[in-house]
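Chemist: I need the structure of the sequence given here:
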Amino acid sequence: MKSLPISTKERIVTIDIIRGFALLGIFLVNMPAYHSPDFLMQLYGIHKEQKGIDYWVDLFLQLFIQMKFYTIFSFLFGLGFYIFMSRAEQKGLATGRLFTRRIFALFLFGAAHLILLWFGDILHVYAITGLLLLFFYKRENKTLLAWAFSLLFVIHALMSIQFFIPASTLEEMKEASQQDHSGKLTEYMQVYGNANYAEWVSYRFDTEIIPILMNLPVTMTMVLAMFLFGLYAGRMGFFQPDTPHLHFIKKTQMITFLLSVPLVIFLALLKLHIVDPGIYRQAAVQLFTSLSGMTLCFFYISSLTLLVRNERWHKMLRPLGYAGQMALTNYLSQTIICIILFVGFGFYGKISLAAGTLICLLIYVLQITFSYIWLKRYKFGPTEWLWRSFTYGYFQPMKKEQNLKGDVKGTTM
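Modeler: Presented below is the predicted three-dimensional model:
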């Protein structure tokens, strides 16, 4: 019996729209690292004071975007895992084997993306962490939630350790770090500006990839927590058109909004230096960015879920769904476009934060347009087609069937 993928009629529009929204947020967060040495500056604690309009763009990104969207994407991965496994079970397919092949293909995409193009890849993290979901698929709902909240507690407790280190010790550590790596930024810029592709990839392996992999356990902890929330939401059927849980979704929206307000306000006070804990300031910004990221993540998800149920809002938000349906293709193409634009054409380090944000929005609009045109003719995005074909063991039919009048049968759901 052939293993069949989810048909276009089985898709849930709400999920595609939320995924498209998350894709935009991730792109906004990633853009500074595409056109500037943002990664190295964060790695070595080198702080850059933004001025003018860049100052306010940075503040907006920190308050409402930073660490708010990869959490949504992670949540959706856990949700997608449930949908994939449950529908495979309904068809009597070997769920474990199919999911393992799906994860292995994702890992190949992620490894190639990480090594050959960009340090900020999240796909390899999802692939490695995703295997752990197999151990939770049959567990009770209360077990999923207990693990998810416990993992979040652990990761934020680890972030808080810095507050118990004496200020004098942190000052010494900061000075030593800046002295040891004072020339690293210049070298980094020279490589990104002048090296050929082979030299660039080789340099990135030690400078970027090794630190990223060393941080993998920490990243996986947060990602797994969001996976489990998504798995729980899938089981409960929160995103089904006929869901009986609208009251719970509205309650979640209200609670997460009320929690987000004081967290975002305090984060703003830190960023504006109205509240200044001295040497602990950066640690406080990191902690409250993450905490507000959790609450705003669920506020965004619940708000979009409710808005999409309104016909007017559904039409307005529907374009996000086209990009979301081709999220893997669009995610990878964002890197390819930006590497060519900033590194290939020599604009690296020469773009302001505000200009980079405008470029990001323009590229995303073009991606929505491309996705809409592509999906008029084809069932899947090109990378999604490869992923599905690898998962199910045979090449998937790409073109949508057409009737005698030339109209495409079915609608994307």
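
Chemist: Only C-alpha atoms from now on, for both contacts and neighbour counts.
Modeler: Will do.

Chemist: mind listing the helices for the stretch 151-300 of the chain?
Modeler: Assigned by DSSP state H, counting those that start in this stretch, the stretch 151-300 of the chain shows helices spanning 167-180, 184-194, 197-204, 210-214, 216-236, 246-271, 281-307.

Chemist: Please render those helices as a markdown table that adds mean neighbour count to the earlier fields.
Modeler: A markdown table is the format used below for the helices of the stretch 151-300 of the chain (neighbours: other Cα atoms under 10 Å):
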| stretch | mean neighbour count |
| --- | --- |
| helix 167-180 | 12 |
| helix 184-194 | 15 |
| helix 197-204 | 16 |
| helix 210-214 | 13 |
| helix 216-236 | 21 |
| helix 246-271 | 17 |
| helix 281-307 | 21 |
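
Chemist: how about TSV for the ones you listed, with distance to Phe347 added?
Modeler: Below are these laid out as TSV (distance: least, Cα to Cα, whole Å):
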stretch	distance to Phe347
helix 167-180	26
helix 184-194	8
helix 197-204	16
helix 210-214	25
helix 216-236	30
helix 246-271	28
helix 281-307	29
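
Chemist: Which of those sits closest to Arg97?
Modeler: helix 216-236 (18.8 Å; Cα to Cα).

Chemist: outside of that closest one, which residues touch it?
Modeler: 71-72, 74-83, 125-126, 129-130, 133, 137, 141, 144-145, 147-149, 151-152, 155, 239 (Cα atoms under 8 Å, 6 or more residues apart in numbering).

Chemist: so how far is it off the chain centroid?
Modeler: With Cα atoms, centre = their mean, to the nearest Å as the basis, helix 216-236 stands 13 Å off its chain's centre.

Chemist: between it and helix 281-307, how many degrees?
Modeler: Orientation check (axes from the mean of the first three to the mean of the last three Cα atoms, to 10 degrees): helix 216-236 against helix 281-307 gives 20 degrees.

Chemist: and this one, so I can compare the two:
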Amino acid sequence: MTAADTVGDDRADDPEPRPTAPDERIVSLDVLRGIAIFGILIINIQSFSLPSIARVNPTEYSYFSGADLWVWLGSHVFFEQKFIALFSVLFGAGIVLFMQSKQDAERSAIVLHYRRTAVLLLIGLAHAYLFWDGDILVVYAVCGSLAVLFWEESPKQLLAIGAVLIAIPTVLSIDAAFRIGLSATHDAWTAADGAIQAEIEAYQGSWLDGFEQRREEAIQAHTTQLLTSTAWRYTGLMLWGMAMYKSGLLTNDWSRRTYRRLILLGAAVGFAFVGAGLWIVFSYDWAGGAGVLNWSLNNIGALFVALAYASLVMYYCKGRSSGLLITVCQAVGRTALSNYLFQTVVATTIFYGYGLGLFGQLNRVEQLGVVVAIWVVQAILSVVWLRRFEYGPVEWLWRRGTYGDWR
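Modeler: Purely as a prediction, here's the structure:
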């Protein structure tokens, strides 16, 4: 998320805007969102637990041989950029759902949307600067403010505009890879002398030590990186999510046969791009230009793999409304924002100095164990929580801030 907390469908006449009731939600969307929440932790755990260069170029840090190498390969092929793409698509679908549900309300739907976005922005800023610079909520607030301007367009127009937006940073990145040279080194691809140790000491130190390190990364993410890359890509993905919702893909309105075809097509094309990137980067021994090209090709492949994953979930949910997997994933999906922030609180407590101080100490196999443990806790807490409450705790705060009703 948010990841995003996508509200349910509420198309009935309603003179006063109100939060969406649980029985109005679309099960398949909640299940997909829950799976996305689980999936992004596989990637985010690397940022929680290792120096930042290890995410960009894993050869620059330890834990890249034997079982650790296989864990990295699995996470890169099946998770890297795939689940955050799903998250972004779902956020876009949520914008359409929200706007449609408020069309008959006395207060303007667009005003409510921007209030909702403003609250998300505040939550994201607190998350990024107080806890973890890898926050996505600030980016979603910015991109959501732009994407909503197109929500009434047709699916074809949304797909076309989204494709252009996504293509811009992708083309620039590929161009940069060849300008650098596939076999050439690049400053962004290697750690400066002492930088890794300084980062480890900062996050193993006090909260203030970590804040000084985190602040610089967050500022870059919210300025340079936002303007040159993330705003384009994630706004485009949100537009695609709008198109997928309007066309019925995300509401499980398509046939099983169509979903099967999308699964096969998305997986075949997507993993071909991912595999090509890996072949290039290993062939050039992780040189800078090759690394950038690998990242770019993976970003392209992730779009198709995410489509395959979404189609697989729709295929599985078709004709099903219960079962352990659906119950758990739906509960996590309904409390997506709370669960996204919960992952940060737990992981930073484990890895940062104000907690157990294990930053830089666990190998990739051990990190995977932490992920599974967090998954189990999240699954149990989400199901139990929703037996007593209608919304997750942060969802409640988000909704109350949106509607201005604190009762």
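
Chemist: Can you flag which of the contacts of helix 216-236 of the first structure belong to helices?
Modeler: Among the contacts of helix 216-236 of the first structure, DSSP state H puts 71-72, 74-83, 125-126, 129-130, 141, 144-145, 147-149, 151-152, 155 in helices.

Chemist: could you flag which of the residues you listed are buried?
Modeler: Using 16 or more other Cα atoms under 10 Å as the burial test, these include 71-72, 74-83, 125-126, 129-130, 141, 144-145, 147-148, 151-152, 155 as buried.

Chemist: contacting residues for Ala331 of the second structure?
Modeler: Ala331 of the second structure neighbours (Cα under 8 Å, 6+ apart): 30-31, 34, 379, 382-383, 386.

Chemist: per the alignment, it corresponds to what in the first structure?
Modeler: For Ala331 of the second structure, the aligned position in the first structure is occupied by Tyr322, per TM-score structural alignment.

Chemist: what about whichever strand or helix holds that match, how far off from the second structure?
Modeler: Using DSSP states H and E, Tyr322 of the first structure sits within helix 311-325. Mean deviation of helix 311-325 of the first structure relative to the second structure after superposition (mean Cα distance after the TM-score superposition for the first structure): 3.1 Å.

Chemist: and that helix with helix 281-307, angle?
Modeler: For helix 311-325 of the first structure against helix 281-307, the angle by the same axes, to 10 degrees is 120 degrees.

Chemist: what's the following helix or strand after helix 311-325 of the first structure?
Modeler: Following helix 311-325 of the first structure in sequence order, the next helix or strand is helix 327-338 (DSSP H and E).

Chemist: Pull out the buried residues from that following helix.
Modeler: Applying a neighbour-count criterion of 16+ other Cα under 10 Å, one finds 327-332, 334-335, 338 buried in helix 327-338 of the first structure.

Chemist: Excluding sequence neighbours, find me the nearest residue to the equivalent of Leu123 of the first structure over in the second structure.
Modeler: In the second structure, Leu123 of the first structure lines up with Leu137, judged by TM-score structural alignment. Nearest residue to Leu137 of the second structure, sequence neighbours excluded (Cα to Cα, 6 or more residues apart in numbering): Gly124, at 4.7 Å.

Chemist: which residues touch the one you found?
Modeler: With contact taken as Cα under 8 Å, 6+ apart, Gly124 of the second structure is in contact with 135-138.

Chemist: List the residues that contact the spatially most central residue of the first structure.
Modeler: Residue closest to the mean C-alpha point of the first structure, counted by Cα atoms, centre = their mean, is Tyr70 at 2.9 Å. Contacts for Tyr70 of the first structure (Cα under 8 Å, 6+ apart) come out as 22, 26.

Chemist: Distance check, the aligned partner of it in the second structure against Glu201 of the second structure.
Modeler: If you follow Tyr70 of the first structure across to the second structure using TM-score structural alignment, you land on Ile84. Applying Cα to Cα, to the nearest Å, the value for Ile84 of the second structure to Glu201 of the second structure is 29 Å.

Chemist: now Ile300 of the second structure
Modeler: From Ile300 of the second structure to Glu201 of the second structure the distance is 35 Å (Cα to Cα).

Chemist: can you check Gly323 of the second structure too?
Modeler: For Gly323 of the second structure relative to Glu201 of the second structure (Cα to Cα), the value is 46 Å.

Chemist: for Leu73 of the second structure, same thing?
Modeler: Leu73 of the second structure is 28 Å from Glu201 of the second structure, by Cα to Cα.

Chemist: Same question for Val370 of the second structure.
Modeler: 21 Å.

Chemist: cool, Tyr284 of the second structure as well?
Modeler: Tyr284 of the second structure is 32 Å from Glu201 of the second structure, by Cα to Cα.

Chemist: now do Leu122 of the second structure
Modeler: From Leu122 of the second structure to Glu201 of the second structure the distance is 29 Å (Cα to Cα).
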